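1. model the following, please.
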Amino acid sequence: MPAPAKPVSVVTGGAGFLGSHLTDRLLAEGHRVIAIDNLVTGNVANIGHLAGNENYRFVRHNVSNFIFLPEQKIDFVFHFASPASPIDYLELPIPTLKVGALGTHNTLGLAKDKKATFVLASTSECYGDPLVHPQKEDYWGNVNPIGPRGVYDEAKRFAEAMTMAYHRYHDVDTKIVRIFNTYGPRMRLHDGRVVPAFIGEALTGKSLTIFGDGSQTRSFCYVSDLIDGIFRLAMSDFHEPVNIGNPREMTIKQFAEEIIR
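-> Below is the predicted model:
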């Protein structure tokens, strides 16, 4: 008997930090992967090790534009394309909004057409400046829609709303993951987030820059743990948003002390 066909997964943002790690996991699980990225914030160095892999294909494309893939069979669509660091979405506010709106619409349309499971990479930034700690999934957030961070926060909130609409109206099998602070290999040192900022300063012998008194708390999840949670969610029958991150919080001051040890 012929071997069963491999599952086919599309990963948008496939040359990014999270998208490239997700691609590695899917390939390890026996999937064929089509990675899509316009390389605005993604990096080919993140996927160079996949050159020549017969189960991997890279497509350079902006998913805010119509997506055409000739494959008749697609099993999963993982929408991870978006500027995600403060530096990126402050420099690219309109593309950030477009990929959250048009990109989500196009990838949901692809999932609907191919009868594929759709997984949206959302964010803890959906909660904005929360008034509730910790934030559970039923908390609606406290977001300033016209502030500089609003382009990212509202893009993801809109993407979640559209994802649930496709699930309810078109019966698309959808999942939503709200990603909390994540770190690991392939992070950019200069993307404006605290983990690479502290590591970059420590590696160059600089004093670590802490804004305020350092009492602010964060939780940090290693990338392989995050990807494991995302993979498990994709294989589940759950459709409501799910927070994935490290439940253990530490202050920024404590984190800085860990880095300089």
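
2. going forward, measure contacts and count neighbours with C-alpha atoms only.
-> Noted.

3. elements contacting the helix ranked longest in the chain?
-> When the chain is parsed with DSSP state H, its longest helix is helix 150-170. Contacts defined by 3 or more Cα pairs under 8 Å, 6 or more residues apart in numbering; DSSP states H and E place helix 150-170 against helix 93-98, helix 104-114, strand 117-123, strand 174-179.

4. second chain to compare with the first, below:
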Amino acid sequence: MEIPADCVVTGGAGFLGSWLCERLLAEGARVVCVDSLVTGSTANIAHLRETAGFRFVDADVTVGIPVEGRVDAVFHLASPASPVHYQRMPLETLRAGSHGTGHALDLAARHGARFLLASSSEVYGDPEEHPQRETYRGRVDPTGPRSMYDEAKRFAEALTVAHHVEHGTRTAIARIFNTYGPRMDPEDGRLVPTLMVQALTGQPLTVAGDGNQTRSLCWVGDLVDGLLRLACSDEPGPVNLGSDDERSVSEVAEVIRQVTGSTSPVQHVPRAPQDPLVRKPDLTRARTRLGWSPTTPLRMGLSRTAAWFADQLATDPPHASVSA
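-> Below you'll find the predicted structure:
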């Protein structure tokens, strides 16, 4: 796998973006991290600031991407990604998917660079096909409570394909499923950080509905490896990236209780509107075309994540919010 020498990562100060920047630097690439810090954090990239070849640019991709010099690859990750954030910033989320994606594509086209869009399993909505294949067109409510994120990603995919057709831009689309690990925002409302904080602080573990809805959780290091394999290939995608180890939310809560040593009880709360009942990728395309599949067992990844959250809580205890 030949890593591009000069890379731009939009949303590079976010959870996933910071891991991608770190991996690219470890592989010898030079990295420009572009982030407006609306949901990203300088804490996520603090350990990279003095690394040779790393540069941070504070910029809003919906306005423009002020990057000069050589660019071999553009990884477009800039977008609010949790319901707490994108429902608070619906217009910003839609602009990140539209204007932000357009600016990132234009940057890649000007430099003849490979472009990778970080799309989402949310393009499938609350699916009727299970597991979800890339050929499935989804079941999405364009005016529902998650529409600002779902439709932003769907439009971003359409724009990416159109840019390739009209300008010959070398594009790839990754459909990312639930990913977890250190540097997740403890208060972003998603499943793993919410349950982690609750377990480590002795609060009840809030499980939405009856807890039988499923998720497939992928360790962030595995996911980043998938992104790099896709970027370094000629595969246009879309390609599902995530774990196909499907677990109920109740099962995830129990594993988190075990790895944290928590005795917190489970508290059932109402499900969020249009919260998907099932979520699991068909990874056939990733396995056959990229030679990729996740390798980190759930318990191992959650143990690593628990250790990181425990360190964070020791210095800055947040208040957990309810997650589905």
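
5. rewinding a little: quick one: the longest helix of the first structure aligns where in the second structure?
-> Counting by TM-score structural alignment, helix 150-170 of the first structure pairs with residues 147-167 of the second structure.

6. buried residues in the longest helix of the first structure, which are they?
-> Of the residues in helix 150-170 of the first structure, those with enough neighbours to count as buried (16 or more other Cα atoms under 10 Å) are 150-160, 162-164, 166-167.

7. mind listing what L18 of the first structure touches?
-> Residues in contact with L18 of the first structure (Cα atoms under 8 Å, 6 or more residues apart in numbering) are F80, V223, I227.

8. what does the second one align to in the second structure?
-> If I follow you right, that is V223 of the first structure. Alignment of V223 of the first structure against the second structure is given by TM-score structural alignment, with V220 as its counterpart.

9. wait, doesn't its match sit right on Y180?
-> Yes - judged on Cα atoms under 8 Å, V220 of the second structure makes contact with Y180 at a distance of 5.6 Å.

10. what is the burial count for the counterpart of N38 of the first structure in the second structure?
-> N38 of the first structure maps onto S36 of the second structure when the alignment is built from TM-score structural alignment. With neighbours defined by other Cα atoms under 10 Å, the count for S36 of the second structure comes to 19.

11. report the contact partners of S36 of the second structure.
-> Taking Cα under 8 Å, 6+ apart as the definition, contacts of S36 of the second structure comprise G11, D58, A59, D60, V61.

12. if you set the cut-off to 6 Å instead, what comes out?
-> If a contact means Cα atoms under 6 Å, 6 or more residues apart in numbering, then S36 of the second structure has D58, A59, D60 as its contacts.

13. repeat for G42 of the first structure
-> Remark: with contacts taken as Cα under 6 Å, 6+ apart, G42 of the first structure is in contact with A15, G16.

14. and if you look at V242 of the first structure?
-> Applying Cα under 6 Å, 6+ apart, the residues contacting V242 of the first structure are V177, R178.

15. in space, what's closest to the residue mapped onto F198 of the first structure from the second structure - neighbours in sequence excluded?
-> Per TM-score structural alignment, the equivalent position to F198 of the first structure in the second structure is L195. Taking Cα to Cα, 6 or more residues apart in numbering as the measure, L195 of the second structure lies nearest to L205, with 5.8 Å between them; neighbours along the chain are not counted.

16. the first structure: strands as residue ranges?
-> Residue ranges of the strands in the first structure, as given by DSSP state E, are 8-12, 32-37, 56-60, 76-79, 117-123, 174-179, 182-183, 217-218, 221-222, 241-244, 250-251.

17. columns distance to R193 of the first structure on top of these, output as JSON lines?
-> Putting these into JSON lines (distance: least, Cα to Cα, whole Å) gives the following:
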{"stretch": "strand 8-12", "distance to R193 of the first structure": "22"}
{"stretch": "strand 32-37", "distance to R193 of the first structure": "22"}
{"stretch": "strand 56-60", "distance to R193 of the first structure": "26"}
{"stretch": "strand 76-79", "distance to R193 of the first structure": "22"}
{"stretch": "strand 117-123", "distance to R193 of the first structure": "14"}
{"stretch": "strand 174-179", "distance to R193 of the first structure": "14"}
{"stretch": "strand 182-183", "distance to R193 of the first structure": "10"}
{"stretch": "strand 217-218", "distance to R193 of the first structure": "12"}
{"stretch": "strand 221-222", "distance to R193 of the first structure": "14"}
{"stretch": "strand 241-244", "distance to R193 of the first structure": "18"}
{"stretch": "strand 250-251", "distance to R193 of the first structure": "15"}
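
18. what's the closest of these to E137 of the first structure?
-> When those are ranked by distance to E137 of the first structure, counting by Cα to Cα, first place goes to strand 241-244 at 6.4 Å.
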